[in-house]
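**Q** sequence? don't have it. structure:
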């Protein structure tokens, strides 16, 4: 009897999964257990930090880390679903909320840098200075373009907080040039560069960004621009398949003297991108 196309496809898929499962069972136990998935921010990935940090961790422990780089909000949702073993993110209130909900184990500070506003070096909106709230108020009153990540990332959450501090709850309604890209930090900077727009960025991604065009840092130094990163192991009590032991090994290493020194050693053009600040 000739099988239908759909039936043959179903048989093929079943065989493929069977072969995959058999291979997994035959693989050495150690090989199955020496890798983890980390959901993290685009800033840690696109700044090049992980290309520096993760090889050092693997050398120290033999554990491989596969990074899923998304906005912090998405990373936290991945953790809630149990689709990652570990989170490395930068929205402390949301991180603490995830832990309080029982989806993550204890959160730990790892490092910090700061946010900056970059825009056309000519600065048509006249925002240059060290006051983020005053700068956004000037932007809202101008006809300038502003690129928002609009992706519920840690950077986007911070941006919304600064707009609110400037008494502007809906910048899209106030500014014709306000556009949300729903994208990572690198693509947002590319849009700003190609359109002559302003954008809030983390300093790490900015320092590693190559396509600057006419962009320059215009606002920096405000204490409100402080940008803290934290690490959280996903709770195995919620998701039994989570590799919490290996994930905890990363969490312990990244706050150890070795991990902290590795973070501090990462530089581009002689400039340090992140500053380790784990508590003893």
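**A** Structure received. The structure displayed is predicted, hence computed values, not measured ones.

**Q** contacts and neighbour counts: CA atoms only from here.
**A** Will do.

**Q** List the buried residues for the lengthiest helix in the chain?
**A** Determined from DSSP state H, the single longest helix within the chain is helix 5-26. Across helix 5-26, burial judged by 16 or more other C-alpha atoms under 10 Å covers no residue at all.

**Q** just how off-centre is it within its chain?
**A** On the basis of C-alpha atoms, centre = their mean, to the nearest Å, helix 5-26 sits 35 Å off its chain's mean C-alpha point.

**Q** One more: stretch 182-189?
**A** 11 Å.

**Q** can you check stretch 186-195 too?
**A** From the chain centre to the centre of stretch 186-195 is a distance of 17 Å (C-alpha atoms, centre = their mean).

**Q** For that stretch, buried residues please.
**A** For stretch 186-195, burial by neighbour count (16+ other C-alpha under 10 Å) applies to 186, 188-193, 195.

**Q** ditto for stretch 153-165
**A** Residues 153-163 are the ones in stretch 153-165 that count as buried (16+ other C-alpha under 10 Å).

**Q** do the same with stretch 214-226
**A** Within stretch 214-226, the residues scored as buried using 16+ other C-alpha under 10 Å are 214-220, 225.

**Q** Pasting the second one now:
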């Protein structure tokens, strides 16, 4: 190869090496909910973040309660969950230094298409839950201390019902497996809309109740407190947090669709 060609080739290799170094910023571990993972949201938005920052995001998909526990142990750099009360308490207890609204969707109540409890005619979701309990119709609960499970328990409380007995099944599983079990049992179940839309094994299940304000489902991003776990990658986690709240991050969330439906609606609190 001519000398000029060797020089150009060497410069090209140096450029590739420098570019790779610039892109290899590192990674963070994100503890988040099964709904964000099962729906495919992260597969859609994380590559855009990584391309913009060089930071890889490794997701641990668990219920919100488990995500809090992982963060308390110092095993996650960032949190994206959906239990506003729990998140605010997490900040008040000193585990997180900041919480911000990121996006919203809603819960829906799904059940057998013949609707033995008659919840299609319910005036609100509290009445829908009361009808299910009165009919002792099979209900599949996640039972896993997730954001969805916490919201479900608040609705039973509003209905004046303490769910118990053979009709009420606490599964201790994520949203996808819970929907699978509900489909096999012909049972009612409360699900986040995103996972329901992405769910294909519906069998006899149908969406029976939606639209009540009590089914509003807010997601929040939390910055963990550096004083609790100094070893965490707080600088990289903050870049993820700020990106979610940025115009670019909010556009990425708004652009995510499944089966032609937008599943998460950005509502960042900056």
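**A** Nice, I can see it. Everything numeric in this text was worked out from a predicted model, so none of it was measured.

**Q** Show me the buried residues of stretch 153-165 of structure 1 that map onto helices.
**A** Among the buried residues of stretch 153-165 of structure 1, the members falling in helices (DSSP H) are 154-163.

**Q** which non-adjacent residue is nearest whatever residue of structure 1 lines up with residue 184 of structure 2?
**A** Correspondence of residue 184 of structure 2 to structure 1, assessed by TM-score structural alignment: residue 194. The spatially closest residue to residue 194 of structure 1, leaving aside those adjacent along the chain, is residue 213, at 7.6 Å (C-alpha to C-alpha, 6 or more residues apart in numbering).

**Q** distance of residue 252 of structure 1 from residue 68 of structure 1?
**A** Residue 252 of structure 1 sits 20 Å away from residue 68 of structure 1, going by C-alpha to C-alpha, to the nearest Å.

**Q** which strand is the longest one in structure 2?
**A** The single longest strand within structure 2, with elements called by DSSP state E, is strand 96-112.

**Q** so that one corresponds to what in structure 1?
**A** With TM-score structural alignment applied, strand 96-112 of structure 2 matches the range 104-120 in structure 1.

**Q** got a list of what residue 35 of structure 2 touches?
**A** Residue 35 of structure 2 is in contact with 175, 192, 194-195, counting by C-alpha atoms under 8 Å, 6 or more residues apart in numbering.

**Q** before we move on, the earlier item: tell me which residue of structure 2 lines up with the residue nearest to residue 194 of structure 1.
**A** Per TM-score structural alignment, the equivalent position to residue 213 of structure 1 in structure 2 is residue 203.

**Q** that older thread, neighbouring contacts of the longest helix of structure 1?
**A** When contacts are defined by C-alpha under 8 Å, 6+ apart, helix 5-26 of structure 1 is touched by residues residue 32.

**Q** one step back: any chance of the buried residues of stretch 214-226 of structure 1 in a markdown table, with secondary structure and distance to residue 54 of structure 1 too?
**A** Shown next, in a markdown table, are the buried residues of stretch 214-226 of structure 1 (DSSP: H, G, I helix; E, B strand; the rest coil; distance: C-alpha to C-alpha, whole Å):
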| residue | secondary structure | distance to residue 54 of structure 1 |
| --- | --- | --- |
| 214 | coil | 33 |
| 215 | strand | 31 |
| 216 | strand | 30 |
| 217 | strand | 29 |
| 218 | strand | 32 |
| 219 | strand | 32 |
| 220 | coil | 29 |
| 225 | helix | 27 |
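
**Q** ok so, going back, tell me the angle the longest strand of structure 2 makes with strand 205-209.
**A** Strand 96-112 of structure 2 runs at 110 degrees relative to strand 205-209, counting by axes from the mean of the first three to the mean of the last three C-alpha atoms, to 10 degrees.

**Q** Next, the mean deviation of strand 96-112 of structure 2 compared to structure 1.
**A** Here the mean offset of strand 96-112 of structure 2 against structure 1 after fitting is 0.4 Å, by mean C-alpha distance after the TM-score superposition for structure 1.

**Q** Show me what counts as buried in that strand.
**A** Buried, per 16+ other C-alpha under 10 Å, within strand 96-112 of structure 2: 96, 98-112.
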